[in-house]
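Visitor: task: produce atomic coordinates for the following.
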Amino acid sequence: MFLSPERKCGCKGIRSCAICDNDNIQKDKGRQLDEFTFCPSCDMAVVETNIMSKEFHVHQGGFPFLDIEVIRDFVDENEEAMLVEEIDKQAWVLSQSGRRKQDYGPKVNFKRQKVHIGGFAGLPAYSRFLITRYNDLIRESKSLRPEFLPVELCNLEYKSDRGACIVPHYDDSWLWGDRLVTVNLSGATYLTFTLPTTDVVDGINHEFKRVQSYVPNICRGSFCVRVLLDRRSLVVVSGPARYIWQHEIRRSDIPIRRIAMTFRELSSTFSPESGNMTDEQKFGKKLLEIASTYPHM
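Guide: Predicted coordinates:
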């Protein structure tokens, strides 16, 4: 549903942006954290100043940071230009924290765990080659991971003049499955991961102790992992990086316009199987059928 013209932003509750709370946006509310930088070549979170050779990936310090996959130059310049042009042909809707969005997927109420088809007619045709390419890479790598079958695409626009960001959060795991797949367009940014200071989900303390076994002097809540998302790159977030670490996009990491195309697959609860299926699996089967039509918008 489109917002009324008099509304200048889509923020609700504690969310804010440069439009509705400019004075506070200009202040640095965040704490200074020790930063580790993710190296996609060796799956390590390292102290950036300790990177001895980017060519040979010789690092000192840090810890393994698994279940993050970054593929640089996943699309080329011409493909990027085509995608941005096709995306901008459709209307943007105001979202929270200074963002604008386009949603292609079912209508969901996550708090009540209610979902229905709504007006979902399929993922847009311009996105089809991205999914084909990613699945080709899965097959070529001989990975044990199953084919990626998304049923939702959310395009998010970030611009610095709106104070756009996304606060530390967990993505839903009731409807959405393990892999969050994002194609990064128009501008580079950082995806920042932190461990909450309280045990809001299972496994946080265990994960901190794992990190501490590699970096003994580290304190809980005092550090973050920064993952560089180059322009035209693809990032896959899964496993502990998805379920235990919270992720965010900081306002300070949006120097120019950025568009994120995030695809989501079904959780095991909604993934159809052969034989007798639950109502949730039957609904998931219908979603997959609709999503795979890839209509021209």
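
Visitor: all contacts plus neighbour counts: C-alpha atoms, from now on.
Guide: OK.

Visitor: what helix or strand does residue 210 sit in?
Guide: According to DSSP states H and E, residue 210 maps onto helix 204-214.

Visitor: in that helix, what's buried?
Guide: The neighbour-count check on helix 204-214 (16 or more other Cα atoms under 10 Å) flags 204-205, 208, 211-212 as buried.

Visitor: farthest pair in these?
Guide: 204 and 212 (12.2 Å; Cα to Cα).

Visitor: thought residue 63 was touching residue 47?
Guide: No: between residue 63 and residue 47 there is no contact under Cα atoms under 8 Å: 9.6 Å.

Visitor: let's see this one next to it:
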Amino acid sequence: MTSTKTCACKGKRTCLVCEPLIQTENTCLHEEKVTYVYCPDCGRAWRDTKTNDKHPNHSGNSIIFPGVTLIENFVSPEEEEWLVSEIDNTAWIDSQSGRRKQDYGPKVNFKKRKVKASVFSGLPAFSKMLVKRMNDSNYLDDFEPVELCNLEYTPERGSTIDPHLDDSWIWGERLVTLTLLSDTKHTMTSDCQPDVEVIIPLHRRSLVIVQGAARHEWMHAIKRVDITQRRLAMTFRELTPEFRQGGQNEVLGRELLQIAASFGGLSVGTKCT
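Guide: Prediction:
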């Protein structure tokens, strides 16, 4: 090795910066599987979907895939431009697998189940209009996010994210992500059906809500091949019942909700998981 590793990858995670140095390639998402494509209009995932087979004219086999809600054009092109400008006015921190991140939330030690509210100054001001719009919708009227993680994906760095389940000790039932700048796909896999993958199309400016079985039983990933242009993902997370009224950590949860709702937050270097 003649060069110095200059990325944030650790363990088995790699990107296009470090792979030439360690003479390896990220292949964890290349296994052959039976692929289904999710249709938000009928709530089913269809195999062998073609361009002219859009709802309601699907053909081929299908499976029920509950727990995903897609809202197209959640923001306008002008709002997208403004959001990207606001996001890029904040410094990015290198993350693993070729991503960069910005975190707005409490510092969480998931293994020890400890939370520090002292580093959390609230959600950023530019997210206030998004939260209000969520609360005005039919799907998220009671959604109270306490964490926002912005992730940047670019093809130049070979950005990807391995199959994973988000934490379910502090982060609640719904994961809400807004996609900006380019289209991509969530690849959903489950240990219960190891030979199957379900593709969730994530169109530019769309909002996806993941809950239920899709949240707890299916891991989500983004393959390197599905990042063809710069993409920004804004993921909002809510609290579990343990941190809500009547829960074991109700007092801490109330404090986090009050801080979040100030919308005066600065990005901190917490871990997205």
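
Visitor: rewinding a little: quick check: neighbours shared by residue 204 and residue 212 of the first structure?
Guide: Counting by Cα atoms under 8 Å, 6 or more residues apart in numbering, no residue touches both residue 204 of the first structure and residue 212.

Visitor: tell me where the second structure has helices.
Guide: In the second structure, the helices defined using DSSP state H lie at 19-22, 77-88, 128-136, 212-216, 250-260.

Visitor: looking at the ones you listed, spot the one closest to residue 106 of the second structure.
Guide: Using Cα to Cα, the nearest of those to residue 106 of the second structure is helix 250-260, at 7.6 Å.

Visitor: which part of the first structure matches the closest one?
Guide: Aligned by TM-score structural alignment, helix 250-260 of the second structure falls on residues 281-291 of the first structure.

Visitor: excluding sequence neighbours, find me the nearest residue to residue 207 of the second structure.
Guide: Nearest non-adjacent residue to residue 207 of the second structure, counting by Cα to Cα, 6 or more residues apart in numbering: residue 178, 4.5 Å away.

Visitor: which residue in the second structure aligns with residue 18 of the first structure?
Guide: Residue 18 of the first structure maps onto residue 16 in the second structure, by TM-score structural alignment.

Visitor: who touches the closest residue to residue 251 of the second structure other than its chain neighbours in this structure?
Guide: Closest residue to residue 251 of the second structure apart from its sequence neighbours, by Cα to Cα, 6+ apart: residue 243 at 7.5 Å. By Cα under 8 Å, 6+ apart, the residues touching residue 243 of the second structure are 170, 249-254.

Visitor: returning to what we had before: go ahead and confirm the match of residue 18 of the first structure touches residue 154.
Guide: No: using Cα under 8 Å, residue 16 of the second structure is not in contact with residue 154, being 10.6 Å away.

Visitor: and for those two, which residues touch both?
Guide: Common contacts of residue 16 of the second structure and residue 154, defined by Cα under 8 Å, 6+ apart, comprise residue 98.

Visitor: sorry, back to before: and of the contacts of residue 243 of the second structure, the nearest to residue 164 of the second structure?
Guide: Of all these, residue 164 of the second structure sits closest to residue 170, with 16.1 Å by Cα to Cα.

Visitor: the closest one matches what in the first structure?
Guide: Using TM-score structural alignment, residue 170 of the second structure pairs with residue 175 in the first structure.

Visitor: could you do residue 238 of the second structure as well?
Guide: For residue 238 of the second structure, the aligned position in the first structure is residue 265, judged by TM-score structural alignment.

Visitor: next one: its match from residue 111 of the first structure, what distance?
Guide: Using Cα to Cα, to the nearest Å, residue 265 of the first structure is found at 19 Å from residue 111 of the first structure.

Visitor: kindly report the same for residue 9 of the first structure.
Guide: Per Cα to Cα, residue 9 of the first structure is found 23 Å from residue 111 of the first structure.

Visitor: which one of those two has more residues nearby?
Guide: Neighbours per residue, other Cα atoms under 10 Å: of residue 9 of the first structure and residue 111, the larger number sits with residue 9, 22 against 7.

Visitor: which residues touch that one?
Guide: Counting by Cα under 8 Å, 6+ apart, residue 9 of the first structure touches 17, 19-20, 94-96, 98.

Visitor: pull out the buried members of the residues you listed.
Guide: By 16+ other Cα under 10 Å, the contacts of residue 9 of the first structure give 17, 19-20, 94-96, 98 as buried.

Visitor: if we can go back for a sec, which one of the helices of the second structure lies nearest to residue 150 of the second structure?
Guide: Nearest of the helices of the second structure to residue 150 of the second structure, taken as Cα to Cα: helix 77-88 at 8.2 Å.

Visitor: and the angle for the closest one with helix 128-136?
Guide: 130 degrees (axes from the mean of the first three to the mean of the last three Cα atoms, to 10 degrees).

Visitor: which position in the second structure aligns with residue 243 of the first structure?
Guide: Under TM-score structural alignment, residue 243 of the first structure pairs with residue 216 in the second structure.
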